[in-house]
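Chemist: Predicted structure and sequence below. I'll ask about it afterward.
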Amino acid sequence: MSLSFTQTTSIKKAVDVINNVNPNKFPLVLSRIIQKLHLKDERTFTEDEEKKLETALSLNESDLQLLIETCEFFLQQAAYHTSKPAVLQSQLEQLGLTEDKVSAIVTTWQNGAKEVLERLRHRMLSPKQLDSVKWKLSLVMGSSTKAKTKLPVATLELGMKNENTDNDNLQMEFTHEELYKFYDQLETIQSQIDSLS
């Protein structure tokens, strides 16, 4: 799959906004965006910085957000597709961006691509990842409703690794039937993963 941008209404409006930004200030905005591109839950600019940018770039709040989000999108797509600068340049030109803006985005990508790709490789895709699995089997011999019962119960403890906080555990109890259904679902997932590779 190669890099390809679609001219949506939002992209067309963003292109107009980007084309009208001061060409001397635009690369500075791009520089900050590419520095923060690998961070999932962190804003590129603080609220105070955005207020200053609105003034410096002569944009209203919604146009500034559109500019930031669109430039983030362009660079994220370039990272996702590990785009060559010439391909990125061609795609941006087809959207109608002016030569100076295309050049600024492509130069930012060329200068920051290696570092961004390396940081993205080390970033966890999911906030939690499986770190350990523990299990135990017990036998329930009775309950408040039945005096004599023999019910096997499996307890599964999944150790979850979180990139931002300490690890936590998820405990689940299964009867024989529930465990069998869970196993079938895991088998289905495994077969789907195998078919992809």
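Modeler: Sure thing, it's come through.
Chemist: hey, let's count contacts and neighbours off CA atoms from now on
Modeler: Noted.
Chemist: Tell me the gap between the longest helix along the chain and the middle of its chain.
Modeler: Scanning the chain for the longest helix, with DSSP state H as the assignment, gives helix 99-122. Centre-to-centre, helix 99-122 and its host chain are 17 Å apart (Cα atoms, centre = their mean, to the nearest Å).
Chemist: How many neighbouring residues does Lys114 have?
Modeler: 12 (other Cα atoms under 10 Å).
Chemist: let's bring in a second model and compare:
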Amino acid sequence: MALVFTITPSIQRAVVVINRVPSSKFPLLLSRILQKLHLKDERTFSEDEEDRLQSALALSDDELQLVLETCEFFLHQAAYHAAKPTVLSQQLSKLSLDEDKVEAIVDAWQSGAKQVIEQLRQQQMLPKRLDDIHWALSLEMATKQESRLKEANACLQLTLRDDQTRSLDKVSLEMNHEELYDFYNQLETIQTQIDSLS
């Protein structure tokens, strides 16, 4: 899948504001965004820094947030697609970004791409991961209504480890034959997709 930016109303508004940002200050803004791009729960700028940025760039709070979010989006997409500089430049130019802004984004991407991609690769998408599985089978032989009932159920207990808090959570599942078979097919689909990526 190739890198493609869709022109949405939000991106159109952002492009107008980004084009107003002074060319001398824009690369510094991008540099800071790239440094913090891999950090999920950390803001790129503190509140004090954002106040100073608003003054320095002559932007309102909403405009500054739009610029930051859009630049982060551009760089995240570039990282996700491991975009080549020429492709990134072409896609950004299609959005009507001024040439100096396109060059600044591409230059920032060229200088920081390798490090950002490596940092994002090391990052886990979810803080919890599967640590252990226990299972058991049970067979229900009869009920008051049916004396010849034979229904098999699988009982799974998944132990999930939270890498941030180091805690363990246990999730219990009970599935009949049909549900277990559907679950197995979904796992096979996931395995096939992972195999196709490697």
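Modeler: Yep, that arrived. Everything numeric in this text was worked out from a predicted model, so none of it was measured.
Chemist: Fetch the TM-score of the aligned pair.
Modeler: Counting by TM-score structural alignment, normalised by the length of the first structure, the TM-score of this superposition works out to 0.83. Behind it: 184 aligned residues with a Cα RMSD of 2.4 Å.
Chemist: re the thing from before, moving C-terminal from the longest helix of the first structure, which element do we reach first?
Modeler: With elements assigned by DSSP states H and E, the helix or strand that comes after helix 99-122 of the first structure is strand 128-140.
Chemist: what comes up buried for that next one?
Modeler: Lys128 (16 or more other Cα atoms under 10 Å).
Chemist: Please enumerate the strands of the first structure.
Modeler: 128-140, 151-162, 168-174 (DSSP state E).
Chemist: Touching the shortest one from outside, list them.
Modeler: Okay, so that is strand 168-174 of the first structure. The contact list for strand 168-174 of the first structure, computed with Cα atoms under 8 Å, 6 or more residues apart in numbering, reads 153-162.
Chemist: re the thing from before, include distance to Ile105 of the first structure when you put the strands of the first structure into JSON lines, please.
Modeler: Listed next are the strands of the first structure as JSON lines, based on distance: least, Cα to Cα, whole Å:
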{"stretch": "strand 128-140", "distance to Ile105 of the first structure": "33"}
{"stretch": "strand 151-162", "distance to Ile105 of the first structure": "33"}
{"stretch": "strand 168-174", "distance to Ile105 of the first structure": "41"}
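Chemist: how big's the offset between the longest helix of the first structure and the second structure?
Modeler: Mean deviation of helix 99-122 of the first structure relative to the second structure after superposition (mean Cα distance after the TM-score superposition for the first structure): 0.7 Å.
Chemist: Flag every buried residue along that helix.
Modeler: 101-109, 112-113, 116-117.
Chemist: Closest to Thr70 of the first structure out of those?
Modeler: Ile105 (11.3 Å; Cα to Cα).
Chemist: circling back: what packs against the longest helix of the first structure?
Modeler: Judged by 3 or more Cα pairs under 8 Å, 6 or more residues apart in numbering; DSSP states H and E, the packing partners of helix 99-122 of the first structure are helix 26-36, helix 61-80, helix 85-95.
Chemist: Give the aligned range of it in the second structure.
Modeler: On the second structure, the counterpart of helix 99-122 of the first structure by TM-score structural alignment is residues 99-122.
Chemist: follow-up on the earlier one: which one of the helices and strands packed on helix 99-122 of the first structure lies closest to Lys134 of the first structure?
Modeler: Of these, nearest to Lys134 of the first structure by Cα to Cα is helix 61-80, at 35.5 Å.
Chemist: Report the inter-axis angle for the closest one versus helix 99-122.
Modeler: 60 degrees (axes from the mean of the first three to the mean of the last three Cα atoms, to 10 degrees).
Chemist: Geometric centre of the second structure: which residue is closest?
Modeler: For the second structure, the residue nearest the mean C-alpha position is Met125 (6.8 Å; Cα atoms, centre = their mean).
Chemist: I'd guessed Lys36 of the first structure sits against Thr44; true?
Modeler: Yes. Counting by Cα atoms under 8 Å, Thr44 is a contact partner of Lys36 of the first structure at 5.9 Å.
Chemist: who has more neighbours, these two?
Modeler: Thr44 (20 against 15).
Chemist: which residues touch the more buried one?
Modeler: 32-33, 36-37.
Chemist: Could you rerun that using 7 Å?
Modeler: 32-33, 36 (Cα atoms under 7 Å, 6 or more residues apart in numbering).
Chemist: Next: Ser83 of the first structure.
Modeler: Ser83 of the first structure touches Leu3, counting by Cα under 7 Å, 6+ apart.
Chemist: Same question for Pro152 of the first structure.
Modeler: 138-140, 175-176.
Chemist: which among the residues you listed gets closest to Thr55 of the first structure?
Modeler: Thr175 (62.9 Å).
Chemist: residues in contact with the longest helix of the first structure?
Modeler: Contacts for helix 99-122 of the first structure (Cα under 7 Å, 6+ apart): 19, 23, 27, 30-31, 34, 38, 75, 79, 85, 88-89, 92-93.
Chemist: now those as CSV including distance to Ser10 of the first structure?
Modeler: Converted to CSV, the contacts of helix 99-122 of the first structure look like this (distance: Cα to Cα, whole Å):
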residue, distance to Ser10 of the first structure
Asn19, 14
Pro23, 21
Pro27, 22
Leu30, 19
Ser31, 23
Ile34, 21
His38, 23
Leu75, 17
Ala79, 21
Pro85, 24
Leu88, 19
Gln89, 20
Leu92, 15
Glu93, 17
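Chemist: Great, nothing more from me.
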